[in-house]
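Asks: turn this into a structure:
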Amino acid sequence: MQNARSTALKALYNIEKSGAYINIELKKCLDSAEISDADKRLATEICHGTVKYKINLDFYIKNASSIKINKISPYVKIILRMGVYQIKYMDKIPVSAAVNESVKLAKRYGGARSGGFVNAVLKKIANSEIEYPKDKAEFLSVKYSYPLELCEKFISDFGFDFAKDIMEKSLERPKIYIRVNTLKISVDEFLKILDGEGVEYEKSTLCADAVRVSKLGFLLKSKYFPDGLFYVQDLSSMLACKILAPKKGASVLDICAAPGGKSTYIAQLMQNDGEIYSSDIYEHKIKLISENAKRLGIDIIKPCISDATAENKAYFDKFDFVLADLPCSGLGIVNKKPEIKYSVTQNDISNLADMGLEILNNCAKYVKKGGTLVFSLCTFTKDEGEENVKKFLLQNKNFALKKIVLDIENDGFITFYPHIYGTDGFFTAKFIRID
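Replies: Sure, this is the predicted structure:
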């Protein structure tokens, strides 16, 4: 019989076994599960929490189990993680319910002995506290569930306290933003709709078109979505477009554009007047750009397939504005995609930084004289951001940094740290071609 916990277990097992993305795998399991909306919410909370705190949960299990954790069967290990998460992090679930439901699952997937083992381990965890490691990097790893290598890197780059604040913030629930499509409705008119529908909201102080909302599910099912009155978009993505500051009638290139959030906001800022080339390497993603543009009533976007790592001579000196929102480690969006932090290594960061610089150098060739190039990433590592700005300026003497017009002190680049600005972690720099 399906319920919230068995649905979460199925998703978690598939994520662990095949490295599937949590959002994709969970949606697949929820769509196929015949359970109530309340159970779907519970399954979602357990699934996300178990992934988010995996290293921390395993530390509890190691301290309470008579069997080494790598000897515990995959299903039972995941059931234990789910149980520990409910006991330690979900205040509304009684310990007895967390233990009893975990035991039922363990018996179903491992037999009576597994049920007894899970019962003993979870009861021991419920009645005791763990002592965190004294070493600073190990403490951060266990407390905030980040691989040790990343903890050491963050301490090296930012210092212990700053690294701690970044990791702590990444465990919070992500803020959900929508962008009001001012081509169809004003922000004030849309806020009146939200008031009428009883949707709680908060306007962003950094971007006038951005609104934080409480009931995204309701809005997506409402008529306002197909009517194109809003677009679901991260605040950081909107800010990159605001920083680009494209002018009406301009020519724009949006590199790595799918699914079209940035391109459509650029079009909105241009009042749907000008020309936007929205490029991506995958054909199915190009289709998403076209679909989103159509829903939002935008007709100046030209979706096109292009490999950003390959030089495109047809684009040389062609664009007034170029937005390079580049592939990166994604560590700035761990609160939305917690599985990211377990797979990123220093070697990955270095390789991605090299790729980013290669693409950025290509993009420089596409900017007209006097034109603008904005470089952005959904991460905050110095390797991928600040260091690449220095390398880019050394390799492109015809570009200079241009101060970003925001109420934030800057010299042409800003690292948005989540615990300071309340955004995703991201980096952006603005250049102008000066030759």
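Asks: use CA for all of it now, contacts and neighbours both
Replies: OK.
Asks: would you map the helices across the stretch 51-200 of the chain?
Replies: 54-64, 74-89, 95-110, 112-126, 136-144, 148-158, 160-170, 187-197 (DSSP state H, counting those that start in this stretch).
Asks: looking at those, which is buried most?
Replies: Across those, the average number of neighbours (mean count of other C-alpha atoms under 10 Å) peaks for helix 74-89, which reaches a mean of 23.
Asks: what angle sits between it and helix 54-64?
Replies: Between helix 74-89 and helix 54-64, the angle comes out at 100 degrees (axes from the mean of the first three to the mean of the last three C-alpha atoms, to 10 degrees).
Asks: tell me which other helices or strands helix 74-89 touches.
Replies: helix 4-18, helix 37-52, helix 54-64, helix 95-110, helix 112-126 (3 or more C-alpha pairs under 8 Å, 6 or more residues apart in numbering; DSSP states H and E).
Asks: of all those, which one is nearest L216?
Replies: Proximity to L216 (C-alpha to C-alpha) singles out helix 37-52 among the helices and strands packed on helix 74-89, at 13.5 Å.
Asks: picking up where we left off before, could you export the helices of the stretch 51-200 of the chain as TSV, including distance to Q268?
Replies: Shown next, in TSV, are those (distance: least, C-alpha to C-alpha, whole Å):
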stretch	distance to Q268
helix 54-64	41
helix 74-89	42
helix 95-110	49
helix 112-126	53
helix 136-144	39
helix 148-158	37
helix 160-170	31
helix 187-197	13
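Asks: list the buried ones in the helix ranked longest in the chain?
Replies: As assigned by DSSP state H, the longest helix anywhere in the chain is helix 346-364. For helix 346-364, the neighbour count (16 or more other C-alpha atoms under 10 Å) marks 349, 352-353, 355-364 as buried.
Asks: stretch 277-296 too?
Replies: If you call a residue buried by 16+ other C-alpha under 10 Å, then stretch 277-296 has these buried ones: 277-281, 285-290, 292-293, 296.
Asks: quick one more, to check against the first:
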Amino acid sequence: MSDAKPNSLKAVMDQLNAGTGAKPLTQRDKRARTVARLVLVQALYQMELTGTGVETVIREFVDHRFDSDLDGEPMAHADEEFFSEGARSIVREQATIDPLVSSRLASGWRLERLDTTVRAILRAGAWELKFRPDVGLEVVINEYVEIARAFFGETEARFVNAALDGVAKDVRKP
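Replies: You can find the predicted model right below:
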């Protein structure tokens, strides 16, 4: 796998909005949460590649990127609180999150072998499944599967679906 980049933010948002994860939020809130998830994946990717700290990345996104217009898509509609909480919590809880994801990889595979973007998607999804029980597991899985599909295609989307489904079974026991 390679570190894929989508053609444009608008193309990614169009793909995400075509996904099926109904939530008890208004359409505007749903879109803001979807944008926050996408930006969260981008921030995790950036932190891993550059070694930039979480507070610096949050400040950069909030101060500069959310107010910008990228490929015709205004970023100001992101749920900034959800994004910031997610970034901080994923960094703080990485010692809990990574084993959850690793336990769902094929035998012999390590988290470090995965593409950086896929790793960011799985960490964000696992965080939400473990630490945000207020969000339905179908919503979480569907949103991150759609993000994977937008960046890569069906193979990675199926992989993300299987991994997050497994994490959900581990952390959201009935």
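Asks: quick one: closest of the helices and strands packed on helix 74-89 of structure 1 to K242 of structure 1.
Replies: Of the helices and strands packed on helix 74-89 of structure 1, nearest to K242 of structure 1 by C-alpha to C-alpha is helix 37-52, at 31.3 Å.
Asks: and the buried residues of stretch 277-296 of structure 1, which two are the farthest apart?
Replies: Greatest spacing in those, by C-alpha to C-alpha: I281 and L296 (22.9 Å).
Asks: about what we covered before: closest to L323 of structure 1 out of the helices and strands packed on helix 74-89 of structure 1?
Replies: If you check each of these against L323 of structure 1 by C-alpha to C-alpha, helix 37-52 wins as the nearest, at 31.5 Å.
Asks: what angle separates that closest one from helix 136-144?
Replies: Counting by the same axes, to 10 degrees, helix 37-52 of structure 1 lies at 170 degrees to helix 136-144.
Asks: what does helix 37-52 of structure 1 contact?
Replies: Here helix 37-52 of structure 1 makes contact (C-alpha atoms under 8 Å, 6 or more residues apart in numbering) with 3-5, 7-9, 11-12, 22, 26, 30, 57, 81-82, 85-86, 145, 171, 338-339.
Asks: got a markdown table for the buried residues of stretch 277-296 of structure 1, with distance to E202 of structure 1 and secondary structure too?
Replies: Formatted as a markdown table, those follow (distance: C-alpha to C-alpha, whole Å; DSSP: H, G, I helix; E, B strand; the rest coil):
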| residue | distance to E202 of structure 1 | secondary structure |
| --- | --- | --- |
| Y277 | 32 | strand |
| S278 | 30 | strand |
| S279 | 33 | strand |
| D280 | 33 | strand |
| I281 | 36 | coil |
| K285 | 31 | helix |
| I286 | 32 | helix |
| K287 | 32 | helix |
| L288 | 28 | helix |
| I289 | 28 | helix |
| S290 | 30 | helix |
| N292 | 24 | helix |
| A293 | 26 | helix |
| L296 | 22 | coil |
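Asks: just curious, which of those is nearest to F321 of structure 1?
Replies: Nearest to F321 of structure 1, judged by C-alpha to C-alpha, of the buried residues of stretch 277-296 of structure 1 is Y277 at 10.5 Å.
Asks: between the longest strand anywhere in structure 1 and helix 346-364, how many degrees?
Replies: Among the segments of structure 1 that qualify as a strand by DSSP state E, the longest is strand 367-377. Inter-element angle recorded for strand 367-377 of structure 1 and helix 346-364: 160 degrees (by the same axes, to 10 degrees).
Asks: which bit of structure 2 covers the next helix or strand after strand 367-377 of structure 1?
Replies: Once strand 367-377 of structure 1 ends, the next helix or strand along the chain (criterion: DSSP states H and E) is helix 386-395. Using TM-score structural alignment, helix 386-395 of structure 1 corresponds to no residues of structure 2.
Asks: just stretch 3-11 of structure 1 next, same as before
Replies: Aligned by TM-score structural alignment, stretch 3-11 of structure 1 corresponds to residues 35-43 of structure 2.
Asks: once aligned to structure 1, how far is that stretch on average?
Replies: In the superposition with structure 1, the average deviation recorded for stretch 35-43 of structure 2 is 1.0 Å (mean C-alpha distance after the TM-score superposition for structure 1).
Asks: how about residues contacting that stretch?
Replies: Residues from elsewhere that reach stretch 35-43 of structure 2, judged by C-alpha under 8 Å, 6+ apart: 13, 57-58, 75, 77-80, 82-83, 86-87, 117, 120-121, 124, 143-144, 147.
Asks: returning to that earlier point: the longest strand of structure 1: which residues count as buried?
Replies: For strand 367-377 of structure 1, by 16+ other C-alpha under 10 Å, it's V367, K368, K369, G371, T372, L373, V374, F375, S376, L377.
Asks: which two of those residues have the greatest separation?
Replies: Longest distance between any two of these is 24.4 Å, between K369 and L377; criterion C-alpha to C-alpha.
Asks: returning to that earlier point: in TSV: the helices and strands packed on helix 74-89 of structure 1, plus distance to V213 of structure 1.
Replies: Below are the helices and strands packed on helix 74-89 of structure 1 laid out as TSV (distance: least, C-alpha to C-alpha, whole Å):
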stretch	distance to V213 of structure 1
helix 4-18	25
helix 37-52	17
helix 54-64	29
helix 95-110	31
helix 112-126	35
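Asks: alright, calling it a day.
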